[in-house]
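1. missing the sequence, but the structure's below:
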């Protein structure tokens, strides 16, 4: 593929205390599986670490990109949707919350193609006025969505509606089985979003923003299934068209 045909895809990153060699410092990082999937799908990955942000800064960052991925990570601050933290909710990452929220808002304004992954689906829902279940075991009575120990469980999801998610994932294999690692999920759905997949117990596993050219978010971890990069291919294809339209 010609390099000029490869769109630039920005991926948000963690900012956590990290050890490497003799160093133990706050550091930005992202598991390789995320940006490897973008590369295999035909994009060029650009990492976007949390940093001080304003609408102007976010617009400047996005101006150089053709697509955006809001990645997984620690729990989103419940104060942003008007709740006190559950005992199991992570201490908030205020810098990352502000960074991703503003990037997503400006991406929506620019109709920049975006994909939300796990936390990214929750960021999208809260940005548009929705809320989250802070601890799913309290709701569904089991822990199959987060096995612990960094081990992904695999669960079947049911696609809904005639939407982008079904267009990308509605073929074989059926049923669609996806890797999950989350103890939170969407509760009250934000205005403008539609549900595109659930599990059999009713937990929302994917949403879309029909008003966007490409606005898809999944609660599962597609980067943890390297044999199936269809969501990344869909984003990269939309980003390629976005870039050509601007040109």
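-> Cool, got the structure. Note that the structure is predicted; figures quoted are calculated from it, not measured.

2. CA atoms for contacts and neighbours, from now on please.
-> Noted.

3. all strands in this protein, in order from the N-terminus.
-> 8-12, 14-20, 23-29, 44-48, 67-70, 114-117, 132-133, 153-159, 176-180, 185-186, 194-198, 204-208, 215-218 (DSSP state E).

4. Turn those into JSON lines, including distance to residue 229 and mean neighbour count.
-> Listed next are those as JSON lines, based on distance: least, C-alpha to C-alpha, whole Å; neighbours: other C-alpha atoms under 10 Å:
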{"stretch": "strand 8-12", "distance to residue 229": "15", "mean neighbour count": "24"}
{"stretch": "strand 14-20", "distance to residue 229": "22", "mean neighbour count": "13"}
{"stretch": "strand 23-29", "distance to residue 229": "21", "mean neighbour count": "12"}
{"stretch": "strand 44-48", "distance to residue 229": "15", "mean neighbour count": "19"}
{"stretch": "strand 67-70", "distance to residue 229": "14", "mean neighbour count": "27"}
{"stretch": "strand 114-117", "distance to residue 229": "13", "mean neighbour count": "26"}
{"stretch": "strand 132-133", "distance to residue 229": "27", "mean neighbour count": "19"}
{"stretch": "strand 153-159", "distance to residue 229": "16", "mean neighbour count": "18"}
{"stretch": "strand 176-180", "distance to residue 229": "12", "mean neighbour count": "18"}
{"stretch": "strand 185-186", "distance to residue 229": "23", "mean neighbour count": "23"}
{"stretch": "strand 194-198", "distance to residue 229": "17", "mean neighbour count": "20"}
{"stretch": "strand 204-208", "distance to residue 229": "16", "mean neighbour count": "25"}
{"stretch": "strand 215-218", "distance to residue 229": "13", "mean neighbour count": "27"}
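
5. what about versus this one:
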């Protein structure tokens, strides 16, 4: 948060946060969740002392959580509206982290914004606003319902998600996003789509390394048995983390 509300008491400060549900989702599977402070090039830190490489060396996998929009400038466009300008500093750092984990063959899982960031990092683009650019699309965000807004998805034939979710061809998921994958990045494949309008809901990188993104929020699904479980996804990610650590 580059401009936190005054009532939080951090005037003229930048806040970096970890949403509790995603940390608990990871921890519930016996893994430690650690937050990575953003290390921008304008940070008051000597890059020779602390680098992205140090974090990649220390960790077994990377989970990129949701949050602010990906900046359109990260995929070669200008914001259609000022409020869709996103967070370019976060984009650059997360892409640097992604590159570091890929270089060491360690798994990466993107949630919502994290899914979109993976697509952009691989050379893809986004719809800046689904409702504005795709009039025929269904609503993928509801300000009133927030994390109670749901829709159905279907796995693509032969997808890794289909392998992880044995016996399922899709399910019902949360939907809290106004942006989405437009042009798919190179070396990426679509793993799932929204049943009603075909919107891309999950992607993965080809190859043996686990690099995947889902547009929904599996960390919110544990308390609602009607939603697609997040267990197979997290277990698949952690299995790859353990294998990479051997």
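-> Cool, the structure landed. Everything numeric here is computed off the predicted structure, so don't read it as measured data.

6. Superposing both, give me the TM-score.
-> The TM-score (TM-score structural alignment, normalised by the length of the second structure) is 0.85; 230 aligned residues with a C-alpha RMSD of 2.3 Å.

7. would a markdown table of the strands of the first structure with distance to residue 54 of the first structure be doable?
-> Below are those laid out as a markdown table (distance: least, C-alpha to C-alpha, whole Å):
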| stretch | distance to residue 54 of the first structure |
| --- | --- |
| strand 8-12 | 16 |
| strand 14-20 | 18 |
| strand 23-29 | 19 |
| strand 44-48 | 14 |
| strand 67-70 | 17 |
| strand 114-117 | 19 |
| strand 132-133 | 25 |
| strand 153-159 | 36 |
| strand 176-180 | 32 |
| strand 185-186 | 26 |
| strand 194-198 | 28 |
| strand 204-208 | 26 |
| strand 215-218 | 22 |
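
8. so which of the ones you listed gets nearest residue 238 of the first structure?
-> Among the strands of the first structure, the nearest to residue 238 of the first structure by C-alpha to C-alpha is strand 67-70 (7.9 Å).

9. Which neighbouring elements make contact with that closest one?
-> strand 8-12, helix 94-110, strand 114-117, helix 119-127, helix 230-246 (3 or more C-alpha pairs under 8 Å, 6 or more residues apart in numbering; DSSP states H and E).

10. Onto which residues of the second structure does that strand map?
-> Aligned using TM-score structural alignment, strand 67-70 of the first structure spans residues 61-64 in the second structure.

11. circling back to that earlier point, closest one to residue 153 of the first structure among the helices and strands packed on strand 67-70 of the first structure?
-> Closest approach to residue 153 of the first structure among those is made by strand 114-117 (15.8 Å; C-alpha to C-alpha).

12. which strands and helices sit next to the closest one?
-> Partner elements for strand 114-117 of the first structure (3+ C-alpha pairs under 8 Å, 6+ apart): strand 67-70, strand 215-218.

13. what's the mean gap between the first one and the aligned bit of the second structure?
-> Compared with the second structure after fitting, strand 67-70 of the first structure has a mean deviation of 0.7 Å; criterion: mean C-alpha distance after the TM-score superposition for the first structure.

14. Over to the last one?
-> Superposed on the second structure, strand 215-218 of the first structure shows a mean distance of 0.8 Å to its aligned residues (mean C-alpha distance after the TM-score superposition for the first structure).

15. what residues does that strand touch?
-> Strand 215-218 of the first structure has contacts (C-alpha atoms under 8 Å, 6 or more residues apart in numbering) with 113-118, 120-121, 124, 164-165, 205-209.
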